[in-house]
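Visitor: Here you go, sequence then predicted model.
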Amino acid sequence: MSSSEPSHSADPSPYAFAPPPLPGEPDGAIPIVRVDRETWPARAATLVPMARAFLEASEFEPKAGRIALVPAPDGSVAEVLFGVGSDDDPFAAGKLAAELPAGTYRFADEWPDLEGAALAWLLAGYRFDRYRERPRRAARLVAPKDVDAGEIERIAEAVALGRDLINTPANDLGPDEVEAAARRIADRFGAEFSVIAGDALLAANLPMIHAVGAGSPRAPRLIDMVWGERTAPMVTIVGKGVCFDTGGLDIKPSAAMLLMKKDMGGAAAALALAQMIMGADLPIRLRVLIPTVENAISGASFRPGDVMRSRKGLSVEIGNTDAEGRLILADALALADEEEPGLIVDFATLTGAARVALGPDLPPVYSDDDALAEDVVRLGLAVNDPVWRLPLWPRYRSMIEGKVADLTNAPAGGFAGSITAALFLARFVTAAKAHLHFDIYGWMPSSRPARPEGGEVQGARLVYALLKERYSA
């Protein structure tokens, strides 16, 4: 297997349900039954004496996350018991996919969220095996009745795409490779596709994208993808694509660089979302803009104290070359804003301050549209892609004012770092009807059900649910 190609070609696909039985045939699937401390006594009473004796001998308790294989008289598995608790992780069912032995399974009818449980099962099938073969799970799930199996499979496949991109190290994923991944999606769905790279960025009035990427031999670029009917409501997605961030001349310490392959997590989320939208044929006019660069160090690198002119015409004083993401996003957002779309959404692994405030699981979201922000938080909880709204606090606008330029990219003092970054980006969006900014982490520090350690696509499923709710009749 070449290390240059991802290996999600295993058969059967880990992002597909077990094939349905032929008409008139039983599905032969082993039922998975939820139990908790309240329901367990009644459930235990329905078991045959042999099964009850086995569970007592194995000391099964209906605690959250506990799994028990209930034997049939012939020694096969008759059913699976899965312990749940009152504050269960909504993706707890992913644990089943990871731990059950080979076989075909189905969720019993009493599961309260069959769609979420089925998605968790498929998401748990993810393995990053580009460089090392890892065993695929042998357990298969029959799609629950009354759920859109194709929809769930499309979402799982798109999340896997984003995870693959984030997990790929920078020696194999630079701006060229991000472009290639975006082009494959565009070709698959018949989207228009164009790229502005290298010095052509200056001619196209995208000077900050050019400046941030100038220190690397891998040319910076802006990827532009357009799909959908011209008369449909316009939604533009922007994703930060810093393929590796040394910090530039304000170089990061080595420990802070270890995860910097994930600094293109915003681009990964944007591409995953785009694949969900186009795969579902949502009735929108979609534009995807991905500024992608490597923030490297050379004689061509931009410097602390430099003043840049942005596409918007605002001048930006460089207080720190490690605050580069907001610079490339600013030019892309200004370009997006010129079309006055109904909604601009940007994803960016932007600030450590967001992680200090909310941790890795809960990205902040910013918007000056209260109704939109309420919908985003509500839907994030509904689809288990949670976010928390933080304010675009107007009194902090003075903190992003430059001393010799209109703006600074790195306010002194370090206070409210995620908010000031969001305020900086907001200066470049003035014509769009609405704007959402997600300051994501893009990484799982440790494995949890359906979310293995490594790259994670945050915000994409949430925004997909938002767009479906708003634009699908």
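Guide: Cool, got the structure.
Visitor: rest of the way, CA atoms for contacts and neighbours
Guide: Noted.
Visitor: how near is residue 347 to residue 279?
Guide: The gap separating residue 347 from residue 279 is 20 Å, by CA to CA, to the nearest Å.
Visitor: So between these two, which is more surrounded?
Guide: residue 347 (29 against 17; other CA atoms under 10 Å).
Visitor: Against residue 304, how distant is the more buried one?
Guide: In terms of CA to CA, residue 347 sits 25 Å off from residue 304.
Visitor: ok, and what's touching stretch 454-466?
Guide: The contact list for stretch 454-466, computed with CA atoms under 8 Å, 6 or more residues apart in numbering, reads 155, 159, 162-164, 166-167, 262, 265, 268-270, 272-273, 276-277, 347, 363, 375-376, 379-380, 383, 385-387, 438, 440-446.
Visitor: rerun that using 7 Å as the cut-off
Guide: 159, 162-163, 166-167, 269-270, 272-273, 276-277, 376, 379-380, 383, 385, 440, 442-445 (CA atoms under 7 Å, 6 or more residues apart in numbering).
Visitor: In the chain, where's the longest helix?
Guide: helix 149-167 (DSSP state H).
Visitor: from the middle of its chain, how far away would that one be?
Guide: Distance, stretch centre to chain centre, for helix 149-167: 9 Å (CA atoms, centre = their mean, to the nearest Å).
Visitor: put this beside the first:
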Amino acid sequence: MRQSHAAFAAPDSASIPLHVVGSEGLTAWLDTQPERVRTWLEAVGFAAKTGQTVCVPDAAGGLALAVFGLGDAQARVRGRMALGAARGKLPRGIYHLASGFEDDELPEQLLGWLLAGYRFDRFRHRTGGDADIPALKAPPRAEARRIEVLAAAEWLTRDLINTPASQMGPEELETSVLALADEFDAQVSVTYGDDLLHENLPLIHAVGRASDRIPRLLDLRWGHEGPRITLVGKGVCFDTGGLNIKPGASMGLMKKDMGGAATVIGLAMMIMALDWKVRLRVLIPAVENSISGSAMRPGDILTARNGLTVEVNNTDAEGRLVLADALALADEENPDALICMATLTGAARVALGPDLPPFYTDDEDLALALSDGAMVEADPLWRLPFHAPYEPLIEPGIADLDNAPSGGMAGSITAALFLRRFVQKTRRFAHFDIYGWQPSAMPGRPKGGQGQGARAVLWALPEVLGPDIENRE
């Protein structure tokens, strides 16, 4: 928990009451308040509209309490983490929730508060500090430690994605994994450059060989008992598109093409910080897809780790190539759960937009658990199918597989089908086609890098692997 404002205030801190009120409950709540509070709120026109925030003074001119509006029921259905909006509107100080949320609503709202404190200020000369950001005491009935872990892990994911590619290449991504391993006493092995060929990881090598930033596979292991969980994250630290070069407008956000890696790093942090009884493995192919004389070419045929041949019909469909080798390696151990995260296709965004990533799995229990976890953890997901009739689209005839089927239809599904060809043993496999970016600021989610799906996975895994893996107090 590196950032102090990603944590709650000390329980014994003096604090200011914060009341959270929906518009339909405003009259009943006002009836419980002293006349001076009612008079003040009437004078300033407080109607509990969404995001409306009012500070009520005491007789000495200090701050007696604050009130935050939730709006009506329809507004609450449309949004999430509403309390996060309050953090940016309240003056500095320490607050406690005096009213407003049921127990089952607290985790989402408290997490929203902590996530709203995120700032990516590495490249700015700050004029303020942590003291300028209001703090909150967690209610005694809340799982404060778990919420703090989730917030800190999401902060790490956001930091990794937001960092420009000039400061976040394969080497720097490795440094981040090594730092996390050091914090939690995990072990990391790394395969570099031409050693990728010697270790039978040819697709990772083919994608990364054109860059002077050496490609590598990061392999973290943690834990000695319990089910095997393997996380695979796409770590393309910048994607020019290769010889099928992207237009400038499409290249502008490509520092986030390692968002899958950043998300599984955050998820791994959650699992280790919560001290789960599992054997965790994290595999990250870390490369830069660049242009040079040694770049892979359209029409090249590559042989993957598992022996399948792939015709490269678009060098900009490189993410599925590096993931193929990593998934084949992961599948050799036949883990109890295999999770793949990647900023993989624009087709997923066309279908579902930036806020609703699709996931794919053949395991019905895992699918149900992920859908439930998405709701419980306010971490939206939507299941799309491994649609078997589309299998011929990824079979070019000249090779076993085509990395970029022509026609452009069902692009997210065909990419998922491609990846599934490299997972033959593992029964519980899920692939997430995430965006990894928040296009405009929302409560708890400032514009910029964004983890997606990690909290839903964290909730789902004990449902399918057994509750004993959680080490809850």
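Guide: Nice, I can see it. Not measured: the values here are computed from a predicted model.
Visitor: circling back: can you name the residues of the second structure that the longest helix of the first structure overlays?
Guide: With TM-score structural alignment applied, helix 149-167 of the first structure matches the range 144-162 in the second structure.
Visitor: once aligned to the first structure, how far is the matching stretch on average?
Guide: Mean deviation of stretch 144-162 of the second structure relative to the first structure after superposition (mean CA distance after the TM-score superposition for the first structure): 0.9 Å.
Visitor: packing partners for the lengthiest strand in the first structure?
Guide: Taking DSSP state E as the criterion, the first structure has its longest strand at strand 285-295. Where contact means 3 or more CA pairs under 7 Å, 6 or more residues apart in numbering; DSSP states H and E, strand 285-295 of the first structure is packed against helix 207-213, strand 221-227, strand 234-239, strand 241-245, helix 325-337.
Visitor: ok, the residue located most distally from the centre of the first structure - contacts?
Guide: Among residues of the first structure, the one most distant from the C-alpha centroid is residue 49; the distance is 47.2 Å, by CA atoms, centre = their mean. Contact analysis of residue 49 of the first structure by CA under 7 Å, 6+ apart lists nothing.
Visitor: circling back to that earlier point, dump the helices and strands packed on strand 285-295 of the first structure to a markdown table, plus mean neighbour count and distance to residue 453 of the first structure.
Guide: Below are these laid out as a markdown table (neighbours: other CA atoms under 10 Å; distance: least, CA to CA, whole Å):
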| stretch | mean neighbour count | distance to residue 453 of the first structure |
| --- | --- | --- |
| helix 207-213 | 26 | 29 |
| strand 221-227 | 23 | 29 |
| strand 234-239 | 25 | 22 |
| strand 241-245 | 29 | 19 |
| helix 325-337 | 26 | 24 |
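Visitor: could you redo the ones you listed as CSV and give each row distance to residue 368 of the first structure?
Guide: Converted to CSV, those look like this (distance: least, CA to CA, whole Å):
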stretch, distance to residue 368 of the first structure
helix 207-213, 25
strand 221-227, 26
strand 234-239, 17
strand 241-245, 25
helix 325-337, 16
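Visitor: Would you mind saying which of those lies nearest residue 18 of the first structure?
Guide: Each of those has some distance to residue 18 of the first structure by CA to CA; the shortest is strand 221-227, at 31.9 Å.
Visitor: Show me what residue 189 of the second structure lines up with in the first structure.
Guide: So, by TM-score structural alignment, residue 189 of the second structure is matched to residue 194.
Visitor: That match and residue 328 of the first structure, how far apart?
Guide: Taking CA to CA, one finds residue 194 of the first structure at 17 Å from residue 328 of the first structure.
Visitor: Show me what residue 403 of the second structure lines up with in the first structure.
Guide: Checking TM-score structural alignment: residue 403 of the second structure goes with residue 409.
Visitor: Excluding chain neighbours, give the residue nearest to the alignment partner in the second structure of residue 28 of the first structure in space.
Guide: Residue pairing (TM-score structural alignment): residue 28 of the first structure is matched to residue 14 of the second structure. Using CA to CA, 6 or more residues apart in numbering and skipping the chain neighbours, the partner closest in space to residue 14 of the second structure is residue 94 (7.1 Å).
Visitor: Repeat that for residue 151 of the first structure.
Guide: That would be residue 280: by CA to CA, 6+ apart, it lies 7.4 Å from residue 151 of the first structure.
Visitor: Over to residue 124 of the first structure?
Guide: In space, residue 124 of the first structure is closest to residue 450, 3.9 Å off (CA to CA, 6+ apart).
Visitor: OK, contacts around that neighbour?
Guide: Counting by CA under 7 Å, 6+ apart, residue 450 of the first structure has contacts 91, 94-95, 120-121, 123-124.
Visitor: Give the equivalent position in the second structure for it.
Guide: Using TM-score structural alignment, residue 450 of the first structure sits opposite residue 444 in the second structure.
Visitor: what do you get for residue 80 of the first structure?
Guide: That one, residue 80 of the first structure, aligns with residue 66 by TM-score structural alignment.
Visitor: For its match, pull up the helix or strand it's in.
Guide: Taking DSSP states H and E as the criterion, residue 66 of the second structure maps to strand 63-71.
Visitor: just checking, what packs against that strand?
Guide: strand 16-22, strand 53-57.
Visitor: So which of the contacts of residue 450 of the first structure is surrounded by the most neighbours?
Guide: Ranking the contacts of residue 450 of the first structure using other CA under 10 Å puts residue 121 first, with 29 neighbours.
Visitor: measure the aligned residue in the second structure for it to residue 96 of the second structure for me?
Guide: Using TM-score structural alignment, the partner of residue 121 of the first structure in the second structure is residue 113. Per CA to CA, residue 113 of the second structure is found 12 Å from residue 96 of the second structure.
Visitor: which residue in the first structure lines up with the residue nearest to residue 14 of the second structure?
Guide: So residue 94 of the second structure corresponds to residue 104, using TM-score structural alignment.
Visitor: what about that match, how many neighbours?
Guide: Neighbour number of residue 104 of the first structure under other CA under 10 Å is 19.
Visitor: Output the contacting helices and strands for the helix or strand hosting it.
Guide: For residue 104 of the first structure, the enclosing helix or strand under DSSP H and E is strand 103-107. For strand 103-107 of the first structure, the packing partners by 3+ CA pairs under 7 Å, 6+ apart come out as strand 30-35, strand 139-141.
Visitor: so which of the ones you listed comes closest to residue 311 of the first structure?
Guide: Nearest of those (CA to CA): strand 139-141, 50.3 Å.
Visitor: picking that back up, let me know how buried the match of residue 80 of the first structure is, in neighbour terms.
Guide: The number of residues near residue 66 of the second structure, taken as other CA under 10 Å, comes to 22.
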